[in-house]
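Trainee: no sequence on this one, just coordinates:
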């Protein structure tokens, strides 16, 4: 894949180690179809395989993040999923490196499920969030019913699922569903967050994310033992030495990712 690429369904570009992935179906409010899902899966594979890429941002063109599954495609028998990866090429298999959702407009149904599969979320103050599948006789099967109750209070998640009603960005922030809310450019705010991550040691970031994700399912009495198996990659790395030297020498670290 070239550094910058554009298809009918998806665009990607690289900005200083940040891979920006844009769902490019604005006329359909970025509703997810098979081609867009496959494009996201390929972009996330690229994120994890290229050492120069440190973080990705997932966003939508035309002022909307994603309005969910393309219902026209659904009626044609098309599935907006990738085998082994889930809805949008993301919900069942997250990338190893950090992924930030930059949300404008609506993150609804599968769009919300894509968002909560990301590690961090930056939202415009006018954004709206919800899982309205029940209003259409469907169910939020790409993580909305299972993951959302892990992220916000159970009764609030239940209300969203059973009523299909939306919440605004401030409510999402208050619930801890969103990291940052901005009145300005959501991409500028997402890039600011991304750069605060790329300033850190790549191995430390990757392993920290891995432990935080995986430890939620570890038996409580095995957590430290399992963590101990992953930490040597961090503490015995040349980057760990470089970080300590840079601190002592009052300079920025020169990370190698090794």
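Mentor: Sure, I can see it. These numbers come from a predicted model, not from an experiment.

Trainee: CA only for contacts and neighbour counts going forward, please
Mentor: Fine.

Trainee: quick one: the strands in the chain?
Mentor: 5-6, 10-15, 18-23, 55-60, 81-82, 86-87, 99-103, 106-108, 120-124, 128-130, 167-168, 180-182 (DSSP state E).

Trainee: Run through who's touching the third one.
Mentor: By Cα atoms under 8 Å, 6 or more residues apart in numbering, the residues outside strand 18-23 that reach it are 9-14, 30, 36, 40, 43, 47, 53-61, 65-66, 191, 194.

Trainee: and if you look at the first one?
Mentor: Contacts made with strand 5-6 from outside it, assessed by Cα under 8 Å, 6+ apart, are listed as 11, 12, 13.

Trainee: gap between the closest residue to the first one other than its chain neighbours and residue 66?
Mentor: The reference is to residue 11. Closest residue to residue 11 apart from its sequence neighbours, by Cα to Cα, 6 or more residues apart in numbering: residue 22 at 5.1 Å. For residue 22, the distance to residue 66 (Cα to Cα, to the nearest Å) stands at 10 Å.

Trainee: Which residues are in contact with each of these two?
Mentor: Joint contacts of residue 22 and residue 66 (Cα under 8 Å, 6+ apart) are residue 60.

Trainee: The two: which is more packed in?
Mentor: residue 66 (32 against 24; other Cα atoms under 10 Å).

Trainee: Please name the residues that touch that one.
Mentor: 23, 29, 30, 31, 32, 60, 106, 107, 108, 110, 111, 112.

Trainee: got another, please set it beside the one above:
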């Protein structure tokens, strides 16, 4: 946890297997280089620990999850630097989406542009009543380029995704829940709600949970027959090399499984 990427991102283990990553880059958690480097550092720490099952990403700034790309930074760079900046944003999101653990974005405030793209890269999203979600890039002549045009339609469908991106509007928390952009809505503290969500998933096999995510994601990328074949391969792999043997044995013996 050295230097903590200028202290704009911190992380701690709050219970066995659960890491909370907190973003604090005033005034609005703009996704500048320090914050992106901090997120990479948090994931480096999770990889080094080797025992993380769920990562929760939350903001310490009231009213903001992350307001999006660092526009001031964009205003001062050339095309080559723009490419490098975009690559760094995409690398964070892609790494989070393919991490060997589950992830939850705990949002209470604005999650706009790159902030929403970060939240969509997580496995799941929890929102407080103040959550607002949007991809307003067309207002500055760009498109959501860190996975937004690809992940949003997979969550809410083509028509709703186009509505959100073409109008650049902010989607309130209750609508976000109704269209599947967020998975849980709470009237209380979003971190507590995220931890409660973790509690519901506790006791299951992480390899099996990750396989569920992969096979569900495959449903959006492949024809039905190919997706079904991929499902079979994942199931077979879990039986041969995963934790299914322990799960089945525990069920027969009427005890809790000892998953890793």
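Mentor: Sure thing, it's come through. This is a predicted model, so every value here is computed, not measured.

Trainee: that older thread, and in structure 2, which of the contacts of residue 66 of structure 1 remain?
Mentor: Counting by both residues aligned by TM-score structural alignment, their matches' Cα atoms under 8 Å, these that remain in contact in structure 2 are 29, 30, 31, 32, 60, 106, 107, 108, 110, 111, 112.

Trainee: Please point out which parts of stretch 15-22 of structure 2 sit buried.
Mentor: 17, 18, 19, 20, 21, 22 (16 or more other Cα atoms under 10 Å).

Trainee: excluding its backbone neighbours, what's nearest the fifth one?
Mentor: If I follow you right, that is residue 21 of structure 2. Using Cα to Cα, 6+ apart, the nearest residue to residue 21 of structure 2 is residue 11, at 4.3 Å.

Trainee: Tell me how far that neighbour lies from residue 18 of structure 2.
Mentor: 10 Å.

Trainee: ok, now residue 42 of structure 2?
Mentor: On the measure of Cα to Cα, residue 42 of structure 2 and residue 18 of structure 2 end up 13 Å apart.

Trainee: just residue 30 of structure 2 next, same as before
Mentor: 25 Å.

Trainee: One more: residue 199 of structure 2?
Mentor: In terms of Cα to Cα, residue 199 of structure 2 sits 10 Å off from residue 18 of structure 2.

Trainee: Equivalent analysis for residue 222 of structure 2, please.
Mentor: Applying Cα to Cα to residue 222 of structure 2 and residue 18 of structure 2 gives a distance of 32 Å.

Trainee: Same check on residue 89 of structure 2?
Mentor: Residue 89 of structure 2 is 24 Å from residue 18 of structure 2, by Cα to Cα.

Trainee: ok, now residue 7 of structure 2?
Mentor: 20 Å.

Trainee: next one: residue 203 of structure 2
Mentor: Residue 203 of structure 2 is 13 Å from residue 18 of structure 2, by Cα to Cα.

Trainee: Rebuild the kept ones among the contacts of residue 66 of structure 1 as TSV, extending it with neighbour count.
Mentor: TSV is the format used below for these (neighbours: other Cα atoms under 10 Å):
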residue	neighbour count
29	22
30	29
31	29
32	29
60	28
106	25
107	28
108	26
110	29
111	29
112	26
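
Trainee: Who are the contact partners of the residue positioned nearest the centre of structure 1?
Mentor: In structure 1, the residue lying closest to the centroid (Cα atoms, centre = their mean) is residue 118, at 1.9 Å. For residue 118 of structure 1, the contact set (Cα under 8 Å, 6+ apart) comprises 94, 98, 99, 100, 101.

Trainee: before we move on, what about residue 46 of structure 1?
Mentor: Counted by Cα under 8 Å, 6+ apart, residue 46 of structure 1 has contacts residue 1.

Trainee: Quick check: the gap between it and residue 90 of structure 1.
Mentor: 13 Å.

Trainee: try residue 119 of structure 1
Mentor: Here the criterion is Cα to Cα. By it, residue 119 of structure 1 lies 12 Å from residue 90 of structure 1.

Trainee: what about those two, which has more around it?
Mentor: residue 90 (24 against 16).

Trainee: so who does the counterpart of that one in structure 2 touch?
Mentor: Taking TM-score structural alignment, the alignment pairs residue 90 of structure 1 with residue 93 from structure 2. Shown in contact with residue 93 of structure 2 (Cα under 8 Å, 6+ apart): 117, 118, 121, 122, 146, 147.
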